[in-house]
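# Turn this into a model:
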Amino acid sequence: MSSHVQSGMAMKGRDPQTGFHAARYSDGEMAAIAERQGLRMPRSIAQLHGVASAARVDQNVRLLTRSLVLGDPMLVAVQKGYKIISTPSGCLEVHAGEAVLIEAGEAIDVENVPDGDGLYQAHWIAFDNRLLGALDAREGDAREGGGDRRTVASPVNAPNSEVQEVFLDSVERACEAILKECVAPAAVGRPRVMELLAWVEELCGFLPRPARCSTTGRVRALLTEDLAARWTTDQLARRLGLSEATFRRRLAQEGTSLSVLLTEMRMGQALRLLQSTDLPIIQVAFSVGYESPSKFAGRFRSRFGFPPSSLRLAAPPAVPAM
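Below you'll find the predicted structure:
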């Protein structure tokens, strides 16, 4: 999409739903304006290749998602309501104005709780393993010094409100660079994500760790290329340079199988799309390999305990004409 300059500021075409220029406002300001006008900003998941992906979550029902496994480490900054994360080591609450770093590859239970006005809202940034892999050697040196306080879900909060505000501004700027690439190109987006990672390291004492390079991890990376494809063990084994028997044995040793991995990844991606985009449910189903929306809905309910429609924001009540 092309952009132009007006009054010394990069401008973007008017959003068809809101009628105002996206580039003139932060995401928070745009959401506030849209709310006052009785509108809601369209949502999407954006990716800066090899760096990070980002989105925002709007949810107005309290739902518990069990045994969720992330493919990439993720930073979540809560704006409204609060998030409850349960791990084998304990339970963590993340309230509005706070952030949490969630490591990849570990099963967690997540509950998003709306605030008194009935809305849970957050931004998330998932860091690409390729970026983190390039930084891992430096963190390894730091770990030799014994400073790592890593847990599956680690709070990322400053010691005082003034510093926290600057940190959250860094989160906002990184999200904005990823979500509005036509305004902030990749040459700007990567430094903003690196700035955010510097904040994470400063406040946590460590950087997010790239996912382990196991057979399961390598398969996950391949499946991510196209979750709707009809993947076979033979095809994936050849991509990994393994015999089919060795491929099956290694997955079994890691406690999984291709069918389990594929289902979990498809359902995980469907969950993200339902939480963070406005795609129709039927399109979400197609995008993760289900030709039958009813079969998709049944599998989704079986996996998470609630139907896909639960993650769609209910329309606000109509205001009667005066």
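# from here on, contacts and neighbour counts on C-alpha atoms
Noted.
# Assign residue 267 to helix, strand or coil.
Using DSSP: H, G, I helix; E, B strand; the rest coil, the structure places residue 267 in helix.
# to compare against the first, here's another:
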Amino acid sequence: MDSLTLCRKLKTLMSTDTGETGCNPLPFPGTLSFTRTHRLHAVCPPQSAVVFVLEGTKTVTRGHERIEVRSGQGLLFPARMETSIENRPDSGSGRYSALFLPYDEAMIARAMTGPGPDAAPMPPLDGLRLDCDPVIGNALIHLVEMATEGGNDRVLDLCREALLLLIADRIDCLPLLWTSARTWSARCGSVIGMNPGRDWTARDIAERLGTSERTLRRRLSGEDCGLRRILREVRLNTGLGMLQSGRTSVGEVAYRCGYNSASRFAGLFRERFGISPGEVLRCAASGQPLAGS
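Okay, the predicted model is just below:
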């Protein structure tokens, strides 16, 4: 993968004026960029995602497993897979940067060639790592070029879907991504993630998912999960992504994630990730002009 070309194009894109919102100009979380090593515990993306490391090294730990994802490699994150992460800058450039691409249930379904399985085993972490060859590298560059040129959301979705198909040719990942996205906890997470600041009720979420509140609670109980836990996970992980943009304050992130008290948000954030929101914000701000989640 031509990481230097991709980084240059990302810098052009992410230097776009975001106005007063501080939002990522990409219609999906986008990129991370830091100049200081930082560690995060209990990271749990509400949607499946692929992370491509452009500079530096990402160390990912799940239970007793531990792998390194280096520049030119990617890693698949099935929805709600909880890991601890360390991002380390490259010794030459002094920067860590990565591209983060989420995939929702509908997008994964369109990539499937037939009915999805009812279950798929979780492979070891090493089985989720991907070496990015020139074809995937060019697909990534094309995606960023389309975003830079102002491509509409549907065109960018098609670029992401094409990239997912290329990855599936190299790693048998679609069954795993499909089954993880179709869990009731992941579906709830997707609904909440559309507006994490809303005062969600079980009835609201059940209506969005086309089921009854009673059935939803029963389904979640069968997955050993509850709505309160999902709501907190989604809000805190969404807040993490906002802070990693380096473009918003802790108070603003807290409010947009449904917390009226910034100190309450900061306490829950540190308890979960082992780092304060301010520390994440400082790490991200030091890595500008790249931004994202």
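# For residue 206 of structure 2, which residues are in contact?
212, 213, 216 (C-alpha atoms under 8 Å, 6 or more residues apart in numbering).
# Quick one: which of those residues is the most crowded by neighbours?
residue 216 (23 neighbours; other C-alpha atoms under 10 Å).
# Could you find the closest non-adjacent residue to that residue?
Distances taken as C-alpha to C-alpha, 6 or more residues apart in numbering place residue 206 nearest to residue 216 of structure 2, at 6.2 Å, with adjacent residues excluded.
# mean deviation of the one helix or strand the one you found maps to from structure 1?
Per DSSP states H and E, residue 206 of structure 2 falls inside helix 202-208. Overlaying structure 1 shows helix 202-208 of structure 2 at a mean distance of 3.8 Å from the equivalent residues (mean C-alpha distance after the TM-score superposition for structure 1).
# How far away from the center of its chain is that helix?
Put simply, helix 202-208 of structure 2 sits 24 Å off its chain's centre (C-alpha atoms, centre = their mean, to the nearest Å).
# got the buried residues for that helix?
Residues 205, 206 are the ones in helix 202-208 of structure 2 that count as buried (16 or more other C-alpha atoms under 10 Å).
# Quick check: which helices or strands does the very next helix or strand once past it pack against?
Next along the chain after helix 202-208 of structure 2, taking DSSP H and E as the criterion, comes helix 213-222. When contacts are defined as 3 or more C-alpha pairs under 8 Å, 6 or more residues apart in numbering; DSSP states H and E, helix 213-222 of structure 2 packs onto helix 184-193, helix 202-208.
# Following superposition onto structure 1, what is the mean distance for helix 213-222 of structure 2?
Counting by mean C-alpha distance after the TM-score superposition for structure 1, helix 213-222 of structure 2 comes out at 3.6 Å.
# Contacts for that helix, please.
With contact meaning C-alpha under 8 Å, 6+ apart, helix 213-222 of structure 2 is reached by 184, 185, 202, 203, 206, 207, 226, 227.
# Any chance of JSON lines for those residues, columns distance to residue 4 of structure 2?
Shown next, in JSON lines, are these (distance: C-alpha to C-alpha, whole Å):
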{"residue": "184", "distance to residue 4 of structure 2": "40"}
{"residue": "185", "distance to residue 4 of structure 2": "38"}
{"residue": "202", "distance to residue 4 of structure 2": "46"}
{"residue": "203", "distance to residue 4 of structure 2": "48"}
{"residue": "206", "distance to residue 4 of structure 2": "46"}
{"residue": "207", "distance to residue 4 of structure 2": "46"}
{"residue": "226", "distance to residue 4 of structure 2": "44"}
{"residue": "227", "distance to residue 4 of structure 2": "43"}
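# and those, which two are the farthest apart?
207 and 226 (16.6 Å; C-alpha to C-alpha).
# Which residue range of structure 1 does stretch 36-53 of structure 2 align onto?
Stretch 36-53 of structure 2 corresponds to residues 61-78 in structure 1, going by TM-score structural alignment.
# now do the same end-to-end measure for the matching stretch.
15 Å (C-alpha to C-alpha, to the nearest Å).
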